[in-house]
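S.K.: model this:
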Amino acid sequence: MTDPWYALAERLGGIAYGGDYNPEQWPQDVWQEDVRLMREAGVNLVTVGVFSWSRFEPRPGTYDWNLLDTVLDLLHAHGIAVDLATPTAAPPPWFSKAHPTSLPRTASGTRLTHGSRQAFCPSSPDYARAADAIVTALATRYACHPAVVMWHVHNEWGNHNALCYCDASAAAFRTWLRDRYGTLDELNELWGTDFWGQRYGDWEEIDPPRETTAFRNPGQELDYRRFSSDALLARHRAETALLRELAPGIPVTTNLLGTLEKKIDGHSFARHSDIVSIDHYLVAADPANHIDLALNADLARGMAGGRPWLLMEHSTSAVNWQPVNVPKGPGEMRRNSLTHLARGADGIMFFQWRQSRAGAEKWHSAMLPHGGTAARTWGEVTGLGAEIAGLAEVRGTRVRASVALLFDWHAWWALELEARPSERLRYLDTVRQWYAALWDLGVTCDLVAPDADLASYAAVVAPSLYLVSAANAEALHTYVRGGGHAVFGPFSGAVDAYDRMHPGAHPGAFRDLLGLVVDEYVPLREDESVLLSDGSRTRLWTERVESRGCTVRLRFADGPVPGGPAVTRNSYGDGAGWYAAATLPAPALRGLLDAVCREAGAAPAASVPAGVEAVRRAADDRSYLFLINHTGEDVSVPLDGRTRLDGSVPPGPVVVPAGDVVVLREGGTAEQPARPHREEDR
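M.R.: Next comes the predicted model:
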């Protein structure tokens, strides 16, 4: 399957719009009203069956398809396509009772109980057999149903159960380690087990990194993170293989969680999905949550290799799981949705269609709220549906980004293990700070894995790359020697893929590329700050840097290393390597990234006022400029030669009202989606 999005777009006739549909929560006489209102709202795709295992298989091996048969036929009759989910994220109560050892154990040995979702050990053979059986039965029955246009595998892999420490997990971990290392001598060498007398003489001596007396072996802990992610990935691949065998030609997706999920490697799951999907939810307490939204959209696009992706879930208003669940203001849901669309999504979906009356998520907003069609949210949902339909010509186009930001779950895991120089240096904090600086500069970036092909990017930004493999480090050297610009954040390049120090002085992986040596890492206490030579102050982290040919762009004016380099640039081959030896304050960080982007030739999509996003989606014959105003004031953007999608030509500067979104066509028209490039052209 080379063009899954093109085939899906043909079936839908436009951009995907809809949400999770859970008819089992409602009496059958409500279903007719649901499909009528879906049509009114412009819904063309719904996800069905996510948590329905106990309905589909009420007793072991006994299947009841009456509900699903009726619902799929009803949706198809009303022109609504279905993303049919495998219900394996919610094993039924009978399964947990019959197989109590399938329930996960914590690191302290506590066996968790049934009563929520994802109550299973990823390595449980009993779970694997039961999951494969329900997936096989589901796919066999509905492979040819005309409503089914996509398969939805599981739900939010690893959200609640990624790390299990039971005996089944221990046995699976040993097998994983044998496959990875081959011999115990290799494992002992790379884990550094001679420290604290941990050397292993038999595979059976190795357990998961359960709670113990002191610090756990970091190599073991890091590999357990990898193993746990791979155990869930094995289940994803198993379900996907069954679906592809029994229902060939129907694309497969799964809803990943982006930065909301630390415990699984999202890049690896994306590589085994036909269409990349994510869920994204705003953090209400964050006044700049729209920047985090953009970050996760760019991460989804990066995981998709630049191809269109699907926003599988977001909220129409408040969620139910934050300390204070603040509803979205008027127009905010539309602005959020169109921001995802601007950044490459070809589908805008919600959790869920009809707001629940009971259960843990009854206070989670939905497309059809408790108040029904009289509620404010319903008016916004129907208005957005009409607008999404009018944007159909945008689908299939791609976001053009000249900067790559390296995002790596392995570096995230390693940085935040025990016994680091400072527990206050947090991976996501650093990534978000650097991304926010690029967002402020208006520079669009793809968030990609360190092993991605970087050749097409003018600049590469690595905010936090504490761990980097020798192969990925060499690829970055090659990229810069060939004329690229790479900028690294503090504490980058320190350890290899096994959390061992790279040979020689710090930063071992990038010492030559950066033309410097870090003599010592100097984290700051909570109440400390250091003056920089530009007059700003930095907190959290500094480093004692010695130049080995680099040019100093900013210095520490006081603190532990007065006069020492804080920001450097080094010519390397035909390119340049830049380094920040501190957690820079926002103005200094913007200044650094602005200098890098200017020198590399990475320009914003358009010149816009502060608080306004400008993002471009394009195909060979046309492009579209999205202007998104996150401020409380109308703004004027000096653009000409563009038209609105309704064909009107804005007179003079384009005015973007407060909190509004304007989409401009920059050339050409289209009634059909752009066909994605062939794999061999990518």
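
S.K.: make it CA atoms for all contacts and neighbour counts henceforth
M.R.: OK.

S.K.: need the next SSE after the strand or helix carrying Leu68, C-terminal direction.
M.R.: Here Leu68 sits within helix 66-77, counting by DSSP states H and E. Per DSSP H and E, the first helix or strand lying C-terminal to helix 66-77 is strand 81-85.

S.K.: re earlier: what packs against the helix holding Leu68?
M.R.: On a contact count with 3 or more C-alpha pairs under 8 Å, 6 or more residues apart in numbering; DSSP states H and E, helix 66-77 meets helix 29-41, strand 81-85.

S.K.: so how far is His290 from His314?
M.R.: Distance of His314 to His290, computed by C-alpha to C-alpha, to the nearest Å: 13 Å.

S.K.: if we can go back for a sec, Ala342 is nearest to which of the helices and strands packed on helix 66-77?
M.R.: Nearest to Ala342, of all the helices and strands packed on helix 66-77, is helix 29-41, at 21.1 Å by C-alpha to C-alpha.

S.K.: now the closest one against helix 66-77, angle please.
M.R.: Compare the direction of helix 29-41 with that of helix 66-77 by axes from the mean of the first three to the mean of the last three C-alpha atoms, to 10 degrees and you get 30 degrees.

S.K.: Would you tell me what the next helix or strand after helix 29-41 is?
M.R.: strand 45-48.

S.K.: What lies in contact with that next one?
M.R.: With C-alpha atoms under 8 Å, 6 or more residues apart in numbering as the test, strand 45-48 has contacts from 12, 16-22, 80-85, 152.

S.K.: Please give the structure of this sequence too, so both can be compared:
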Amino acid sequence: MTNQSLLREGWLPGVQALSFGGDYNPEQWPEEVWAEDLELMRRAGVNLVSIGIFSWGLLEPRPGEFDFGWLDRVIDGLHGAGIRVDLGTPTVVPPQWFWQQNPHVRPVMRDGTVITPNSRGIACPSSPEYAAAAVRITTELAQRYGQHPAVSLWHVHNEYGAPISECYCEVSSAAFRQWLQHKYQSLDALNEAWGTAFWGQTYGDWAQISAPAISATTSNPAHRLDFARFTSDELLGCFTRERDVLRELSPGIPVTTNFMATNCPSMDLWKWAREVDVVANDHYLTAADPRSQVGLALDADLTRSLAGNRPWILMEHSSSAVNWQPRNLAKAPGEIARNSLSHLARGADAILFFQWRASRRGAEKFHSAMLPHAGADSRVFREIEQLGATLGDATALMGSKVQAQAAILWDWESLWAQDLEWRPTVDLLPRAQVREYYERLWRDKITVDFAHPTADLSAYPVVLAPASYLLTPEAVANLTAYVEAGGHLVVGPFSGVVDADDAVYPNGWNGALRDLLQVSVEEVLPLAAEQKVALTGDAKGSVWTEDLLSLGADTVLEYLDGPAAGKAAVTRRSLGSGTATYVSTVLDHQTLTGVLDPVLALAGITAERDLPWDLELVSRHGNDGSEYVFAINHGAAPVDLPIAGSDLQTGESTDGSAKIPAGGVRIFRR
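M.R.: Model prediction:
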């Protein structure tokens, strides 16, 4: 670990409170507006803003010519107002002169479409011209502002992988070949790993390999999987190139970029998280999801897990509606606080929005902001002020940790592989499986971490693997050791099917897990659309079934009808002092509860079902032994919560019970 690890202990330089603010784009407004911005920021309790993210064309109006005058005035003004700066490198938006000089570095989509530079987004990530230009502007910024007292954080680029990630141009193909040569060393090794004997695809020269663009039918899945790995690595190389400049010229200031933990599938964030000094994430509600608060919590728990349970930054979320979904629903009264404080409860020490002031022009003019089009005399801004006050009262939370009781396995490589074409059904969606298992625990007030299959799992009494299609031998050995040592593992359908090359394991469809689970999947039996199957005990399954042969596992539930009628549907076996449960179908909520309850009991975990399911409860724990309990009521009726402690905002002690108003949030210290 480099000396950058010390930054994590001290959080952000100069920051002594929970951070609150958002993206600030003063370049969109005349300078006379800036003074009003500073006044309203102080009024709202804003103490950290992100600036400069989209300003390359203004900072370098012509190649090698720089204009920092306006940015000097912005940063100095913020510093004078006591507001810290998260300074962006604007490399997500190369200037128009760059595209005019380098038309050949425009990204090429898989179908051959060349992307025009009329929006945001990276150039070909393998382009040397882009790399040189990005390093130049980053160097200039670091030399000018690297020691400015207002700067507490560097923000490289913006949302890598969005809106595009993969590039299929000739430059990318050449870089991909270099990546492959480094990985495989020989064509014989590559041909073996990719199974190129199938369909006569054997390669006799590295030059014959290209990026896997659209072909007559589906492409070699191992080829596609390696290209996904390559893409993540190329994007990461773009980040580390700028990060290294900043570390050299601006020592002591942490460097980050904003992830999108569940919404940007092109990046292996377990790798990325090791390269940033502080983990940051963007999250936006899915308006069409009636339980979007569950998706928010999942995203926050995944981000905290990426951060290794160190404090992290919610770099962006919205004060109300976004503008890119089919139906952009405004947030209800109180929802700003519920969303923000759920992130805080799950480990974020900074709560930021996109953006400070709503834009009058451009593609996101209908995106909500902290200061909306209606101005300061509006419900949204009043709720922003109240949130700022709440965070100001919660400084004691800084650096406190979340203690999870269970873990869910999450592996981007497995998701990439299962998402490819020609799988047995389009209906078995791995992320939906993860969400279903996560929501069951969320409703039971059980806090969850996410973990890679090869990570140390010993701290978790229960580990869920709802969707582990790809598992390496290392991962299988890790899971086996976990169970033998007393852990309780639950595995979902279509798991342990392929290795790292997307090659099916021998000995059944679940060959990797056959010995651990003591069942063999003789055949997978997907269901027709909307088809349901009955299981013993009034249980229900859908989407998927399997023909299971027990090798020693006990049957928990059996199929009563459907293509696997009479066969085991859910099995469990003991190994060492632990258990391994296998679920071979997609269970409804009630059935999943029935399967998980005995596992939780074996692990000594109590599900909380006396309170309404939509009361969110999660705790953070301080180094002094204090526990901070967040009670977030997503329901329409008040809830009486049995709790002894003091209200963090008012200091009032409870008498063993506290009322959580409908749509309200309370934080207790005990």
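
S.K.: What's the TM-score once they're superposed?
M.R.: TM-score for the superposed pair, counting by TM-score structural alignment, normalised by the length of structure 2: 0.98. Supporting figures: 666 aligned residues with a C-alpha RMSD of 1.3 Å.

S.K.: coming back round to it: which two among the contacts of strand 45-48 of structure 1 are spaced furthest apart?
M.R.: Leu12 and Asn22 (20.6 Å).

S.K.: who has more neighbours, these two?
M.R.: Set side by side, Leu12 of structure 1 and Asn22 show more neighbours around Asn22, with 20 against 17, by other C-alpha atoms under 10 Å.

S.K.: Leaving out the residues flanking it, which one is nearest to the more buried one?
M.R.: Closest residue in space to Asn22 of structure 1, ignoring its immediate chain neighbours: Val48 at 6.4 Å, by C-alpha to C-alpha, 6 or more residues apart in numbering.

S.K.: and Ala417 of structure 2, what pairs with it in structure 1?
M.R.: In the superposition onto structure 1, Ala417 of structure 2 corresponds to Ala414 when matched by TM-score structural alignment.

S.K.: Quick check: its match touching Ser464?
M.R.: No: look at Ala414 of structure 1 against Ser464 with C-alpha atoms under 8 Å: they stay out of range, at 10.9 Å.

S.K.: Find me the equivalent region of the helix holding Leu68 of structure 1 in structure 2.
M.R.: Aligned by TM-score structural alignment, helix 66-77 of structure 1 falls on residues 69-80 of structure 2.

S.K.: Average offset of the matching stretch relative to structure 1?
M.R.: Mean deviation of stretch 69-80 of structure 2 relative to structure 1 after superposition (mean C-alpha distance after the TM-score superposition for structure 1): 0.5 Å.

S.K.: Name the surrounding residues that touch that stretch.
M.R.: Stretch 69-80 of structure 2 is contacted from outside by Pro26, Trp34, Leu38, Gly52, Arg84, Val85, Pro149, Ala150, using C-alpha under 8 Å, 6+ apart.

S.K.: Buried only: go through these for me.
M.R.: Buried by 16 or more other C-alpha atoms under 10 Å: Pro26, Trp34, Leu38, Gly52, Arg84, Val85, Ala150, out of the contacts of stretch 69-80 of structure 2.

S.K.: Hmm, Asn47 and the third one touching each other?
M.R.: No: under the criterion of C-alpha under 8 Å, Leu38 of structure 2 is not in contact with Asn47, lying 10.4 Å apart.

S.K.: Show me which of the helices and strands packed on helix 66-77 of structure 1 has the highest average neighbour count.
M.R.: strand 81-85 (a mean of 26; mean count of other C-alpha atoms under 10 Å).

S.K.: returning to that earlier point: the helices and strands packed on helix 66-77 of structure 1: which one's closest to Pro503 of structure 1?
M.R.: Set against Pro503 of structure 1 and scored by C-alpha to C-alpha, the helices and strands packed on helix 66-77 of structure 1 come closest in strand 81-85, at 48.1 Å.

S.K.: Against which helices or strands is that closest one packed?
M.R.: strand 45-48, helix 66-77, strand 148-152.

S.K.: Kindly reformat these as JSON lines containing distance to Gly515 of structure 1 and mean neighbour count.
M.R.: Listed next are these as JSON lines, based on distance: least, C-alpha to C-alpha, whole Å; neighbours: other C-alpha atoms under 10 Å:
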{"stretch": "strand 45-48", "distance to Gly515 of structure 1": "53", "mean neighbour count": "26"}
{"stretch": "helix 66-77", "distance to Gly515 of structure 1": "62", "mean neighbour count": "16"}
{"stretch": "strand 148-152", "distance to Gly515 of structure 1": "48", "mean neighbour count": "24"}
